[in-house]
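**Q** I would like the atomic coordinates for the input below:
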Amino acid sequence: MTAPLLLDAIADDARRIAALSRDMGRHVSIDPEMLLQRDIALQPPGLWSPNRHCRLVQARDGWMAVNLARQDDLASVAAWLECDDADAPWDAVIGLVKERATADLLERSILLGMPVSVVGEAPLAQASELHPATRPERALKVLDLSALWAGPLCGALLADAGLEVTKVQDPARPDPTAVATPVHHQRLNGRKSHVSMTLASSAVGAALDRCDVLITSARPHALARLGLTPDAVFDRHPQLIWVAITAHGFMGDNAMRVGFGDDTAAAGGLISRVDGAPSFLGDALADPLTGLRAAHLALRAIVEARAGLIDVALASSAADFARRAGLR
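**A** Next comes the predicted model:
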């Protein structure tokens, strides 16, 4: 059951979004409980996340969240822990992490590109530095290059607010939600226009020329290969709002870190305590909370006629909601 104070914090952001959308001539209504749902078989939260891909484990000097959702992560356990138990990765994690220091484990996981975090490590979210902008009289256009949950949810809420949102699907890297969670996918992307486009093609630049808001969920080095760097984008599109959603931040030392909804929720301290041990509160909570926060920040930038890069990290968004829910 979701913590009541967390639902209160979500409802508070929902009211802010409703007020901003009314200023734009629409009314966006958000059900806090529904915001956190997706059509997937789940187990009760505890040391294991409800989807059973992430586990809270105790290291020598603290608790960590280890997320082995991808085959690459399972295959990296032996190198991460310098062991031979490649055939039983979870046994190795549970048995060996307790002998190691969190700092060493975190450093090695980052080098290997694994979604691992220390519980409560994430700083609170910082305000983005935006500059004044001029908005066109027409309906604003959004280019949604994101995937999975947080970015598409941001786009869905912007569509509810009356923006024209185009969801880009790269045929080489399709968004897995359409197959894995079709009802959830429809809720996130059903109100958007859809185009199939290779992200490495010049068509992305042409599409960007026609949009007012850009949503991404890739790390900066991947976007840089597409020519999407802050300098290049804002030199050409100074009036653009770029919502950059990442695990631990688009700028700075953590920009290369990998993370998903459960491990970044733990990084933000969005967990409960049961007999002194941490416990997950829900399913990949950092994802919907980040999507909500990103939409709020984007709508506020539109209403206030501001532009620039809105850096929205899953971990720091979780930390912000954890603070507001009295969990840190």
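
**Q** when you work out contacts or count neighbours from here on, use the C-alpha atoms and nothing else.
**A** Fine.

**Q** and the helix or strand where I17 lies, what does it pack onto?
**A** Assigned by DSSP states H and E, I17 falls within helix 4-23. With contacts taken as 3 or more C-alpha pairs under 8 Å, 6 or more residues apart in numbering; DSSP states H and E, helix 4-23 sits against helix 32-35, helix 286-303, helix 314-324.

**Q** if we go to 10 Å?
**A** Packing partners of helix 4-23 (3 or more C-alpha pairs under 10 Å, 6 or more residues apart in numbering; DSSP states H and E): helix 32-35, helix 150-160, helix 286-303, helix 314-324.

**Q** among the ones you listed, which comes closest to A125?
**A** Across the helices and strands packed on helix 4-23, A125 has its closest neighbour in helix 314-324 (4.8 Å, C-alpha to C-alpha).

**Q** counting by contacts, list what the closest one packs against.
**A** Against helix 314-324 (3+ C-alpha pairs under 10 Å, 6+ apart) you get helix 4-23, strand 241-246, helix 261-267, strand 271-274, helix 286-303.

**Q** that one vs strand 241-246, what angle?
**A** 90 degrees (axes from the mean of the first three to the mean of the last three C-alpha atoms, to 10 degrees).

**Q** show me what contacts P176?
**A** Going by C-alpha atoms under 10 Å, 6 or more residues apart in numbering, P176 touches 147-148, 182, 185.

**Q** the stretch 51-200 of the chain: strands as residue ranges?
**A** 54-59, 62-67, 116-118, 131-132, 141-144, 164-169, 193-196 (DSSP state E, counting those that start in this stretch).

**Q** would you list those strands in a markdown table and tack on distance to K98 and mean neighbour count?
**A** A markdown table is the format used below for these (distance: least, C-alpha to C-alpha, whole Å; neighbours: other C-alpha atoms under 10 Å):
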| stretch | distance to K98 | mean neighbour count |
| --- | --- | --- |
| strand 54-59 | 4 | 24 |
| strand 62-67 | 9 | 24 |
| strand 116-118 | 13 | 29 |
| strand 131-132 | 47 | 14 |
| strand 141-144 | 41 | 24 |
| strand 164-169 | 42 | 23 |
| strand 193-196 | 46 | 13 |
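
**Q** one more, for comparison:
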Amino acid sequence: MHTNTSATAAVLRDWVQSLCPSDVLSRPVETQPECAVLAWAASGAMDLTGRSDGAPVVSPAAAYGLLLETAEALARITAQIGSEVRADPGLLLAGRAGLLNLRRGGQQTAGGAGRLLRTSDGWCAINLSRQDDIDSVPAILGLDSVGDDPWETLTAAAREWTATDLADRAQLLGVPAAALPPAAYPAAALPGAERPSDALPADARSADARSADARSADARSADARPSDARSADARSTDARSADARPSDARSADVVPAAADSAAALAADVHREAALPAAAHPADVLPAAARPATGLADDAARPVDRPSAAPSATPDHQCPWQTMRIADPVVGARLDGLVVVDLSSMWAGPLCAHLLGRAGARVIKVESTRRPDGARRGDPRFFDWLHGGHEQTAVDFHTPAGRETLRELVSTADVVIEASRPRAMAQLGLAPGERVHRDGQVWLSLTGYGRAEPMRVAFGDDAAVAGGLVGWDAGEPVFCGDAIADPLTGICAALAVCCAVLGGGGQLIDLSMRATAAAFASAPALTHGPHRVLVDGADWVVECPHHGRSQRVLQPRVPQLDGMK
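**A** Just a heads-up that it's a prediction; the model follows:
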């Protein structure tokens, strides 16, 4: 059987070994599907990847294969230290889209607030999810004002900028933006390369691909651009559903496989460090995009790697960095451990939810003045992530409120926060400035890591920063729905479980960019090609190697009593 299961399993063993010396992943995995491409098609996330008027894209399937292994590792470790958690990877990635009835938008995010813009040397993702972001467009471009449609102005102006310069300029003004790293490009799709369809790599083109002229920004802008006032929740499902499904008359495409602190602080993470909503190995990233080699100044001493053996997967990076903040506790378990969740939106709450399912007691802490931003959207999304959690609201602006928060953090076995390091320091909660109880695990979620606290990130642009995109006819398209958020959530849960299994006493620095980068560098698939064919109102993926096919499924709506 020609699969890459052993390679992805080796990646997960390395990840686990970076936090604990367990051999829990030593026995072979027997539950993985034969073909990650067919699993990707069934997940609901493939249906969210690609142009709205074209075939869904196969190319991120290797990353999905790595996610399957991540979910298997989480199941095995939770079974050792608590209740086994069998998470559904497809539901993790596409559950929000199922609730909100989102569809793929190609170079527009599924939620509608972000775009991939062609620049003079590549591609840049920009997210205008808030009115402040829209209002910042003139300053980003150095203009006095822009027209009624800021996207039209940005799209035209982007071609005069390099991707890095445009992203840096937007970040300077607090607008989430990211350049697609050079290492992410297929060889024939490198900026400036000649790109005739017969020269594109198999994973980056579809047969009978549309011509470059037909895909020009001007030709597509009217259909692709939502009005400024539209939110993801408010976008018309009917208007997009017709575009999302193929017509019977379309020809088949052939696509071979690709080789927060409590809400006040959480709002900072979303805009200033990482949530709703990161790219190839560090040695191939441009200097500005390389993961930091150390943590922020308020971190403590580094954790020695339990195993002295060299990495089995030197070309595939780990999504987290760790530091020792307290002594470990032998025999620690998740059952009954107290998790204080100060995060908001998606990644942190997803981590907390998975830990709760494993047996931990989760206390959700929000600011009385700035509740979790997820409450502003469809309430089912918030309920999906927080079902069964204890919830409390604290006023961080009062001495009594701050003392309550400090008590909660001091007594917690696991702390989940997603804010700038300085925000926690202002509350007297910086992990490097306090004494931690033995075995305490501190999970710090950011957009770009604690060493780059000023950069903001949302799930879609963080994925681009990490190089995790799909490829359609030589051009990048967004992968899934804010995919760096749920990937970070499940990786965070795995990291915390590994830390507990190893006795705890660690600070885990986990960024959305590093997470996306880890999945973007997943071991390449070892069989193919795979064909994506139209079948009436559906798309079907065929795997000739295994003689099987799979209909591309739309995102499912999760149960509100848990992610089963």
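
**Q** superposing both, give me the TM-score.
**A** TM-score of the superposed chains, computed with TM-score structural alignment, normalised by the length of the first structure, equals 0.93; 324 aligned residues with a C-alpha RMSD of 2.0 Å.

**Q** pull the residues that contact the helix holding I17 of the first structure.
**A** Contacts of helix 4-23 of the first structure (C-alpha under 10 Å, 6+ apart): 24, 26-33, 35-36, 157-158, 160-162, 270, 281, 288-289, 292-293, 295-304, 320-327.

**Q** 8 Å - rerun?
**A** 27-33, 161, 289, 292-293, 295-296, 299-300, 303, 321-322, 324-326 (C-alpha atoms under 8 Å, 6 or more residues apart in numbering).

**Q** the helices in the stretch 101-250 of the first structure, which residues?
**A** Using DSSP state H, counting those that start in this stretch, the helices of the stretch 101-250 of the first structure run over 102-112, 150-160, 177-180, 182-189, 203-209, 220-224, 230-236.

**Q** mind listing residues that contact the third one?
**A** Under the contact criterion C-alpha under 8 Å, 6+ apart, helix 177-180 of the first structure has outside partners 40, 148, 184-186.

**Q** give me the buried subset of those residues.
**A** Listed as buried from those are 148, 184-185; burial here means 16 or more other C-alpha atoms under 10 Å.

**Q** could you dump those to a markdown table with distance to A244 of the first structure?
**A** Formatted as a markdown table, these follow (distance: C-alpha to C-alpha, whole Å):
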| residue | distance to A244 of the first structure |
| --- | --- |
| L148 | 14 |
| H184 | 22 |
| H185 | 20 |
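
**Q** so how many other residues sit close to the counterpart of A61 of the second structure in the first structure?
**A** Superposed on the first structure with TM-score structural alignment, A61 of the second structure falls opposite P4. When counting by other C-alpha atoms under 10 Å, one arrives at 10 neighbours for P4 of the first structure.

**Q** show me what D149 of the second structure lines up with in the first structure.
**A** Aligned partner of D149 of the second structure by TM-score structural alignment: A88.

**Q** do you know how far its match is from D72 of the first structure?
**A** 14 Å (C-alpha to C-alpha, to the nearest Å).

**Q** just to revisit the earlier point, how far away is the match of A61 of the second structure from P32 of the first structure?
**A** Using C-alpha to C-alpha, P4 of the first structure is found at 10 Å from P32 of the first structure.

**Q** so stretch 385-394 of the second structure matches what in the first structure?
**A** The aligned range for stretch 385-394 of the second structure is 188-197, by TM-score structural alignment.

**Q** start to end distance for the matching stretch?
**A** 19 Å.

**Q** from the chain's centroid, how far away is it?
**A** 19 Å (C-alpha atoms, centre = their mean, to the nearest Å).

**Q** and if you look at stretch 196-212 of the first structure?
**A** For stretch 196-212 of the first structure, the distance from its own C-alpha centre to the chain's C-alpha centre is 22 Å (C-alpha atoms, centre = their mean).

**Q** what's next to that stretch, contact-wise?
**A** 140-143, 168-172, 214, 225-226, 237, 239-241.

**Q** of those residues, which pair is most distant in space?
**A** Farthest-apart pair in these is A172 and Q239; separation 30.4 Å (C-alpha to C-alpha).

**Q** from N51 of the first structure, how far out is the match of D149 of the second structure?
**A** Counting by C-alpha to C-alpha, the gap from A88 of the first structure to N51 of the first structure is 19 Å.

**Q** which of those two has more neighbours?
**A** N51 (18 against 12).

**Q** which one of the contacts of helix 177-180 of the first structure is nearest A78 of the first structure?
**A** L148 (27.7 Å).

**Q** what does the closest one align to in the second structure?
**A** In the second structure, the residue paired with L148 of the first structure is M345, using TM-score structural alignment.
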